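# structure for this input, please:
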Amino acid sequence: MILTKKSPTTKESRPKTRKQPFRPLSTLVVLFAFCALVSSAYQLYELRKEVNQSIAQLNQEKEDLLQQQKLLEEEILQLNTPSYIEQLAREQLGLVRKGEIRIAPKTE
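Next up is the predicted model:
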C-alpha cells in the first residue's frame, strides 16, 4: 500500500475570507468620536490660552504692586525723618518755630 500525498488545490491552500459589509452606523460612531475628540482638544487649547493670558496679567499686576510697595516703603522712611516731619507740620498745620511770626495770605 503506497500512500500518495494529495496535492492541495488552489481553493484549499487559501483560507476563506469574507468581505466585511459596509456598516454606516459604526462609521458614524467613529466619525462622531473623532469630532468630539477634536472639539475637546480645541476647547483645551482655548482654555490654556486664556489661563496663560490671566497669568501674564497677574504677573504684571504683581510687578506693579511690588513697585508701589517699594515707593511706599521709601515714603515711610522719609516720613520718619525729623526734617520731613517739621516740613509737614509747617505746611499742613501752620506751626512755627519759637520766635517766628506766621504770615498767612488773605483768603477771599
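
# only C-alpha atoms for contact and neighbour calcs from this point on.
OK.

# give me the longest helix you can find in the protein.
Counting residues, the longest helix found in the chain (DSSP state H) is helix 24-79.

# and E100, how far is that from R90?
12 Å (CA to CA, to the nearest Å).

# would you mind telling me which of these two has more residues around it?
Neighbour count, other CA atoms under 10 Å: between E100 and R90, R90 has more, with 14 against 8.

# next, work out how far apart the nearest residue to the more buried one once chain neighbours are set aside and Q78 are.
Spatially, and ignoring its direct neighbours in sequence, R90 is nearest to V96 (6.3 Å; CA to CA, 6 or more residues apart in numbering). When CA to CA is the yardstick, V96 and Q78 sit 21 Å from each other.

# same thing with E50?
Distance from E50 to Q78, counting by CA to CA: 42 Å.

# same question, S26
For S26, the distance to Q78 (CA to CA) stands at 78 Å.

# neighbour-wise, which of these two wins?
Between S26 and Q78, Q78 has the larger neighbour count (other CA under 10 Å), namely 13 against 10.

# before we go on, could you also do this sequence so I can check it against the first one:
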Amino acid sequence: MKKSHQKIKSKQRLRFRPGVIFVLGLVFAGAGSSAWQLWKLHVSVEQQLAQLNQEKETLLQQQKSLHEEIAQLNTPSYIEQLAREQLGLVKHGEILISPKN
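As a prediction, this is how the structure comes out:
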C-alpha cells in the first residue's frame, strides 16, 4: 500500500495546475517584454552617442578653424590689410586712389 500511495503522490507532484502555468506565462512574458524594452533603449542610446560624437568632431574642427582665424586676425600684416581695405587708411607718404561710385 505504501508503494501505490507514493506513486500517486509523485504523479500528483508532476501535475501542473492551469493557474500555475498561467502565472508562469505572465512572468515570462513580463520578463521578455522588459528585456525587449531594455534592448531598444540600448540601441537608441548607442545611436544618440554616435550622433553626439559626430557632432563633437564637427565642433572641434570648427573650433580649430576659429583659433586659426583668430591667430591670422592678430598678425600685423592682416590688420594693415583690413585697415587699407575697410577704413581707407594709407601709410605715410602714400596717396589714396579710390574709384568713383
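
# give me the TM-score for this pair.
Remark: TM-score between the superposed chains equals 0.82 [TM-score structural alignment, normalised by the length of the second structure]; 97 aligned residues with a CA RMSD of 1.9 Å.

# quick revisit: okay, and the residue nearest to R90 of the first structure sits in which element?
Using DSSP states H and E, V96 of the first structure is not contained in any helix or strand.

# just the one 3 residues further on next, same as before
Assigned by DSSP H and E, G99 of the first structure belongs to no helix or strand.

# and it? What does it align with in the second structure?
Aligned counterpart of G99 of the first structure in the second structure: G93 (TM-score structural alignment).

# check Y42 of the first structure too.
Looks like Y42 of the first structure aligns to W36 there (TM-score structural alignment).

# how far away is that match from Q48 of the second structure?
W36 of the second structure sits 19 Å away from Q48 of the second structure, going by CA to CA.

# endpoints of stretch 12-25 of the second structure, how far apart?
One end of stretch 12-25 of the second structure sits 21 Å from the other (CA to CA).

# now do stretch 12-21 of the second structure
In stretch 12-21 of the second structure, first residue to last residue: 15 Å (CA to CA).

# and that stretch, how far out from the chain's middle?
Relative to the chain's own centre, stretch 12-21 of the second structure is displaced by 49 Å; criterion: CA atoms, centre = their mean, to the nearest Å.

# tell me which residues in that stretch are buried?
For stretch 12-21 of the second structure, burial by neighbour count (16 or more other CA atoms under 10 Å) applies to no residue.

# E73 of the first structure matches what in the second structure?
Per TM-score structural alignment, E73 of the first structure is aligned with H67.

# repeat for E86 of the first structure
Residue pairing (TM-score structural alignment): E86 of the first structure is matched to E80 of the second structure.

# elements contacting the host helix or strand of that match?
When elements are assigned from DSSP H and E, E80 of the second structure belongs to helix 76-87. Helix 76-87 of the second structure sits against no helix or strand, with contacts defined as 3 or more CA pairs under 8 Å, 6 or more residues apart in numbering; DSSP states H and E.

# have a look at how far, on average, that helix is from the first structure.
When the first structure is overlaid, helix 76-87 of the second structure sits 0.9 Å from its aligned residues on average, using mean CA distance after the TM-score superposition for the first structure.
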